[in-house]
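[1] Prediction below, plus the sequence it came from.
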Amino acid sequence: MPSAFNYLPPVTPWLDIVFADKDLLVLNKPSGLLSVPGRGEHLADSLLSRVQAEYGFAQIVNRLDLATSGLVVIALRRKAERHLKQQFAKRQVHKRYLAVIWGQLLHQYGTVDLPLASAGGDPPKNYVCYQQGKAAITHYRLLQQFKDSALVELTPITGRSHQLRVHMQALGLPIVGDRFYASEQACAAAPRLLLHAAHLQLQQPYTGQVLNFSADSDFVTAAGCLIAK
């Protein structure tokens, strides 16, 4: 992270637990909290370290960017960890995100199929690259159009780093509040990145039961309208 980065993670609630059993936890991570500890004591606070302080053995299964909020899965047993990670690797986990994008979305539905590669000397940024990029697919659906922005549902089929952020930028519709990919105006339109992992479906690693989870965001109401900034 840049040396100028000032890490001030939210502390309330300390842990927002959506679901818990003997094998896994599902938590609603706030924007501004690391999924796992960074390098250095000043980046030690994270969702994983908070869980480990209370549950002992705990391993993260999926991560969200610092600025992204929403559902994160943490395994509480090693066998559960292996099984859950296999579900993600085999694309058996279904994820849906809510985002506010900057601009006018012309189509109700659509798919972005653009390969992504690391930006090399500018981590953690990615970019569209047809020569060296890895396949990346995102479905989108318009939920509500506003004057200068739109509320959309994003469904990633693949799980590349910054996939949703880069794909929306590639459409000319960056996610509002995105300090990496949005224009100055779009970035300044919100105090945080308006991207939230809202829905998650997976199998309980031992029983095979299909589990569905949802978590409300702090930037849309249940009716799907933007909360006033």
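    Alright, I've got the coordinates.

[2] CA only for contacts and neighbour counts going forward, please
    OK.

[3] these two touch, right, residue 36 and residue 46?
    Yes: with contact defined as C-alpha atoms under 8 Å, residue 36 reaches residue 46; the gap is 5.2 Å.

[4] how about the strands in this protein?
    Secondary structure of the chain (DSSP state E): strands at 17-20, 24-29, 59-60, 69-75, 94-102, 109-113, 116-118, 126-128, 137-145, 149-156, 195-203, 210-214.

[5] what's the most buried one of those strands?
    strand 69-75 (a mean of 26; mean count of other C-alpha atoms under 10 Å).

[6] Next, the angle from that strand to strand 210-214.
    With axes from the mean of the first three to the mean of the last three C-alpha atoms, to 10 degrees defining the directions, strand 69-75 sits at 150 degrees from strand 210-214.

[7] Show me what strand 69-75 is in contact with.
    Residues outside strand 69-75 that contact it (C-alpha atoms under 8 Å, 6 or more residues apart in numbering) are 23-32, 48, 58-64, 81, 84, 195-200, 214-217.

[8] ok, second structure coming up, stack it against the first:
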Amino acid sequence: MKLKEKHISPLQETPIRLQEYAVGIFSTNPTKSGIKKAIKKGLVLVNGKVASTALYIVGGEIIELYQEEIKATDKQFIFPLEVIYEDDFLAVISKPSGIVVSGNSFATINNALEQNLKISSLKDAVIPRAVHRLDYPTSGLLLISKTNETTHYLSKLFEEKNISKTYHAITIGQMNDSGLIDIPVDEKESKSEFKVLQRIPSEKYKFLNLVELNPKTGRRHQLRKHLYGIGNPILGDKEYYIENLISYGNGLYLHATSLNFVHPSTKEEMKFTKELPKKFRRLFPNFSL
């Protein structure tokens, strides 16, 4: 077995069963059902001994979560990724379009991370995992955590909106030069700022716009829904589109261009930028970041 995460329990006012206590203490297995399954498989050790669901936690226990060893016969997802930055705490990779970040499918970014990144040498090292999501058809920068503490730190930064993300998209139709879109997404408050950087005439779409986007909230499909909501859907979007104005050729023109955050250990300001894909530059050859 391979150690994934370690946790030391604080003193408990009242003893609590392990399967209840362990919910949420491991970032790689946060759910009650997942913890119960791991305990039954013998993947949870308390003070060096395989734990049972009946065990009570009183405080001071060393709780370890292990991963089953991958058998030589097990199929592995081989998928090379461009690594923009890597240290013992985190990594930034370039996600290609046309692949999901995580989920039940075999071909995911998370399943490809171990072969592309080094395992952290720190005591709370975990299997590298993405701490946010990019849609299947979206390309660009993706932030990866390599330790348990880093996962909690970066998740808090996202929750408190202290990670700045910038996207670029190509939209269709006539649109304002800049603005704030505050259309609710899934009945929740949602805000996205946009700025048109360049536009070109188009026989099919009237205009194509190269747009810089700064989401102020993080709802699912927020940018795609927002741009569709103001009548300027993203070129190549097959879910949020205007009838007879779908582009099937080169996928979705939405790219996560930059990430800006404070490093969990050095407290250094980290800023990463990824140039626009070739399909963007073919339409707007005179633009550079």
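    That came through fine. Predicted model, so just to flag it, every value in this text is computed and none were measured.

[9] List the TM-score for the superposed pair.
    The TM-score (TM-score structural alignment, normalised by the length of structure 1) is 0.80; 196 aligned residues with a C-alpha RMSD of 2.1 Å.

[10] any idea how far residue 40 of structure 2 is from residue 109 of structure 2?
    28 Å (C-alpha to C-alpha, to the nearest Å).

[11] out of those two, which sits in the busier spot?
    residue 109 (23 against 13; other C-alpha atoms under 10 Å).

[12] Residue 96 of structure 2 versus the more buried one, what's the distance?
    9 Å.

[13] Over to residue 86 of structure 2?
    As judged by C-alpha to C-alpha, residue 86 of structure 2 and residue 96 of structure 2 stand 18 Å apart.

[14] buried residues in stretch 54-65 of structure 1?
    58, 59, 60, 61, 63, 64, 65 (16 or more other C-alpha atoms under 10 Å).

[15] who touches the equivalent of the fourth one over in structure 2 in this structure?
    Right, the one you point to is residue 61 of structure 1. Aligning on TM-score structural alignment places residue 61 of structure 1 opposite residue 131 in structure 2. Neighbour list for residue 131 of structure 2: 143, 144, 145, 151, 154, 155 [criterion: C-alpha under 8 Å, 6+ apart].

[16] Among those, which one sits closest to residue 196 of structure 2?
    Among the contacts of residue 131 of structure 2, residue 143 lies closest to residue 196 of structure 2 (C-alpha to C-alpha), at 26.2 Å.

[17] aligned partner of the closest one in structure 1?
    In structure 1, the residue paired with residue 143 of structure 2 according to TM-score structural alignment is residue 73.

[18] Looking at structure 1, which helix is longest?
    Longest helix in structure 1 by number of residues (criterion: DSSP state H): helix 78-89.

[19] quick one: that one to structure 2 mean distance?
    By mean C-alpha distance after the TM-score superposition for structure 1, the fitted helix 78-89 of structure 1 averages 0.7 Å away from its aligned residues in structure 2.

[20] got the angle for that helix vs strand 24-29?
    Angle, helix 78-89 of structure 1 to strand 24-29, by the same axes, to 10 degrees: 60 degrees.

[21] Any idea how far helix 78-89 of structure 1 is from the middle of the chain?
    Here helix 78-89 of structure 1 is found 19 Å from its chain centre; the criterion is C-alpha atoms, centre = their mean, to the nearest Å.

[22] List the contacts of that helix.
    Helix 78-89 of structure 1 is contacted by residues 23, 24, 59, 61, 62, 74, 75, 93, 202, 203, 205, 206 when judged by C-alpha under 8 Å, 6+ apart.
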